[in-house]
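S.K.: model this:
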Amino acid sequence: MSLHVKCMTCKKEYLLDSGDPEYRKISSGLSKLYICKTCSMAMKEEAILTTGINPNMLDPKGHDKLVP
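M.R.: Okay, here's the model as predicted:
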């Protein structure tokens, strides 16, 4: 089973298979928006450059690992 989706940023169409994590979010109704991996990485890099904060340095529980 697969879903046809369109990236909300670049407007390209993609086919998501049932093994993709985004497939579950969209098919269950948790999200109606899709951003392709290329656009997602571009936005992530822009956010890192703009804020100076790398998300890989943050703890998933919300505790910052950066020590001044």
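
S.K.: only C-alpha atoms for contact and neighbour calcs from this point on.
M.R.: Will do.

S.K.: off-centre distance for the lengthiest helix in the chain?
M.R.: Ranked by number of residues, the top helix in the chain under DSSP state H is helix 37-51. Helix 37-51 has its C-alpha centroid displaced from the chain centroid by 10 Å (Cα atoms, centre = their mean, to the nearest Å).

S.K.: second chain to compare with the first, below:
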Amino acid sequence: MSLEVQCFNCNGKFTLEHSDPQYAKIKTKQTKYYVCKSCNSSIKGEAIKQTGFDPKLLDPKGYDKLVP
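M.R.: Below is the predicted model:
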């Protein structure tokens, strides 16, 4: 089963497959907004550039401390 969605940022139309991480959130109405992969990476890149903070530096175990 798939869902037809529209990107919140670029307004492009996409088909979400069951395996997509955003599928469950939209299907269960946890959110009504979808952001396509292209816009997601663009927004993430801009945020890293503006803040100078790379989320890859977060501790993978979830302790929210910077890893050298």
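
S.K.: picking up where we left off before, other SSEs contacting the longest helix of the first structure?
M.R.: Contact here means 3 or more Cα pairs under 8 Å, 6 or more residues apart in numbering; DSSP states H and E; on that basis helix 37-51 of the first structure packs against no helix or strand.

S.K.: run through who's touching it.
M.R.: Residues outside helix 37-51 of the first structure that contact it (Cα atoms under 8 Å, 6 or more residues apart in numbering) are 9, 10, 53, 54, 55.

S.K.: try it again with 6 Å
M.R.: Contact with helix 37-51 of the first structure is made by residue 54, as judged by Cα atoms under 6 Å, 6 or more residues apart in numbering.

S.K.: also stretch 18-30 of the first structure?
M.R.: By Cα under 6 Å, 6+ apart, stretch 18-30 of the first structure touches 2, 16, 31, 32.
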